[in-house]
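Visitor: got a predicted structure here, sequence first:
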Amino acid sequence: MTADEPAELDCLADECALRRSVGGAVVMGEQYDHLIAMSERPNVSLRVLPAGLRPPRTGAFQLIRTEDAVVAYQETRRSAHYYSEPEAVADYQRLLDELRERALDPDRSRDLIAGLKT
């Protein structure tokens, strides 16, 4: 993320997950600070899905883009799946686009995370 030509990261996080305390207030404060710092990088976009919006039933997933391909990746409790079929990748892309539309913009997301520290 800090190389001369860094990878780009476009991340969506569920507000409920951000509010779930793990490790106590000090640890959570450090995590929030890290998220804020990373979100200020030009190659990182962090958006928060507001609480109250129904998250997708698919759970967490990733779209991984290289020069040669796009792959959808999803972990489950017992395994991990890579989807390279065009229709599967397109389905995950549509879901990502829908979630982006419902998420707060990066500035409002950063403000929300900063507000969680109090």
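Guide: Noted; the coordinates are in hand. Numbers count the residues shown, from 1 in each chain.
Visitor: switch to C-alpha atoms for all contacts and neighbour counts from now on
Guide: Fine.
Visitor: wait, a helix at residue 36?
Guide: Yes. The assignment for residue 36 by DSSP: H, G, I helix; E, B strand; the rest coil puts it in a helix.
Visitor: look at the residue nearest to it when sequence neighbours are not counted and give its secondary structure.
Guide: Closest residue to residue 36 apart from its sequence neighbours, by C-alpha to C-alpha, 6 or more residues apart in numbering: residue 110 at 6.0 Å. Taking three-state DSSP as the rule, one finds residue 110 in the helix state.
Visitor: my read: residue 110 touches residue 38, true?
Guide: No. At 10.1 Å, residue 110 does not count as touching residue 38 under the criterion of C-alpha atoms under 8 Å.
Visitor: so the two - more neighbours on which side?
Guide: residue 110 (22 against 17; other C-alpha atoms under 10 Å).
Visitor: take a look at this one as well, against the first:
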Amino acid sequence: MEAICESIRTYQVQLVPGLLQTAEYGRAVTVASRAWRTPEEIDQLVRVRLTRQERLTGEAPLTYWAVLTEGVLRQQVGGPEVMGAQLRHLVTMARQPNVTLQVLPFSRGAHASMYDPYLLLTFPQMASLDLVLTETPAGNIWMERESEVACYQALFDGARMAALPPTESLTLIQQVAEEYEP
């Protein structure tokens, strides 16, 4: 679905979204998940994730908007060096014209999207095809009913309104990246 959609909006609670992950961060997440056991399986998953990222930079890139909680920046994945590089990569990606990145700081308190991460996929010309994806350890859950999609659209709008503006978000990401420097 990701290959044919025109935009993705995502809210993430603890992990950098796959389309914004560095290879090292993605590898650390994959190893920690314990779902893939062999080095070959892990390598394959990382390669697939990196190939998927071409949707952000290739011909006719999709529009991508991510709201990340501050926990995504502070959950150290792969050690300080990997995490610092990952955060610097987020800043680089957020400077692309088709990518918007916002951070929802801990200080903003309770909000409607607090429960689980999700992705909203929008398709060209037919809003009735829009989908919501929530990922769980047991598998992915796709929602397509108009009322479900509308609910998640409202949740995302609330999250982005509660989050820091993009420029302030990048400043915060850069500050946290510096905390991982030796």
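Guide: That came through fine. What you are looking at is a predicted structure, and each value in this text was computed from that prediction instead of being measured.
Visitor: counterpart of residue 75 of structure 2 in structure 1?
Guide: For residue 75 of structure 2, the aligned residue in structure 1 is residue 20 (criterion: TM-score structural alignment).
Visitor: what's the burial count for that match?
Guide: Neighbours of residue 20 of structure 1 (other C-alpha under 10 Å): 9.
Visitor: so where do the helices sit in structure 2?
Guide: 23-33, 39-52, 54-57, 70-74, 80-94, 146-162, 166-179 (DSSP state H).
Visitor: what's the closest of those to residue 106 of structure 2?
Guide: helix 70-74 (6.0 Å; C-alpha to C-alpha).
Visitor: ok so, going back, how much space is there between the aligned residue in structure 2 for the residue nearest to residue 36 of structure 1 and residue 65 of structure 2?
Guide: Aligned by TM-score structural alignment, residue 110 of structure 1 pairs with residue 170 of structure 2. As judged by C-alpha to C-alpha, to the nearest Å, residue 170 of structure 2 and residue 65 of structure 2 stand 14 Å apart.
Visitor: need the residues touching each of these two.
Guide: residue 101 (C-alpha atoms under 8 Å, 6 or more residues apart in numbering).
Visitor: which position in structure 2 pairs with residue 94 of structure 1?
Guide: That one, residue 94 of structure 1, aligns with residue 154 by TM-score structural alignment.
Visitor: neighbours of its match, how many?
Guide: Residue 154 of structure 2 has 13 nearby residues by other C-alpha under 10 Å.
Visitor: now the one 4 residues further on
Guide: Using other C-alpha under 10 Å as the criterion, residue 158 of structure 2 is surrounded by 14 other residues.
Visitor: for residue 28 of structure 1, see how far away the equivalent of residue 133 of structure 2 over in structure 1 is.
Guide: Matched to structure 1 by TM-score structural alignment, residue 133 of structure 2 sits across from residue 73. To residue 28 of structure 1, residue 73 of structure 1 is 27 Å away according to C-alpha to C-alpha.
Visitor: what residue of structure 2 matches up with residue 64 of structure 1?
Guide: Aligned partner of residue 64 of structure 1 by TM-score structural alignment: residue 121.
Visitor: disregarding residues adjacent in the polypeptide, which is nearest to its match?
Guide: Residue 121 of structure 2's closest residue in space is residue 8 (C-alpha to C-alpha, 6+ apart), at 4.7 Å.
Visitor: and the one you found, what pairs with it in structure 1?
Guide: Checking with TM-score structural alignment, residue 8 of structure 2 has no match.
Visitor: would you confirm that residue 8 of structure 2 contacts residue 56?
Guide: No. Assessed by C-alpha under 8 Å, residue 8 of structure 2 is found out of contact with residue 56, at 10.3 Å.
Visitor: shared neighbours of the two, which are they?
Guide: Contacts common to residue 8 of structure 2 and residue 56, judged by C-alpha under 8 Å, 6+ apart, are 62, 63, 64.
Visitor: next, count neighbours for the second one.
Guide: Read that as residue 63 of structure 2. Neighbour tally, residue 63 of structure 2, other C-alpha under 10 Å: 17.
Visitor: perfect, I'm done here.
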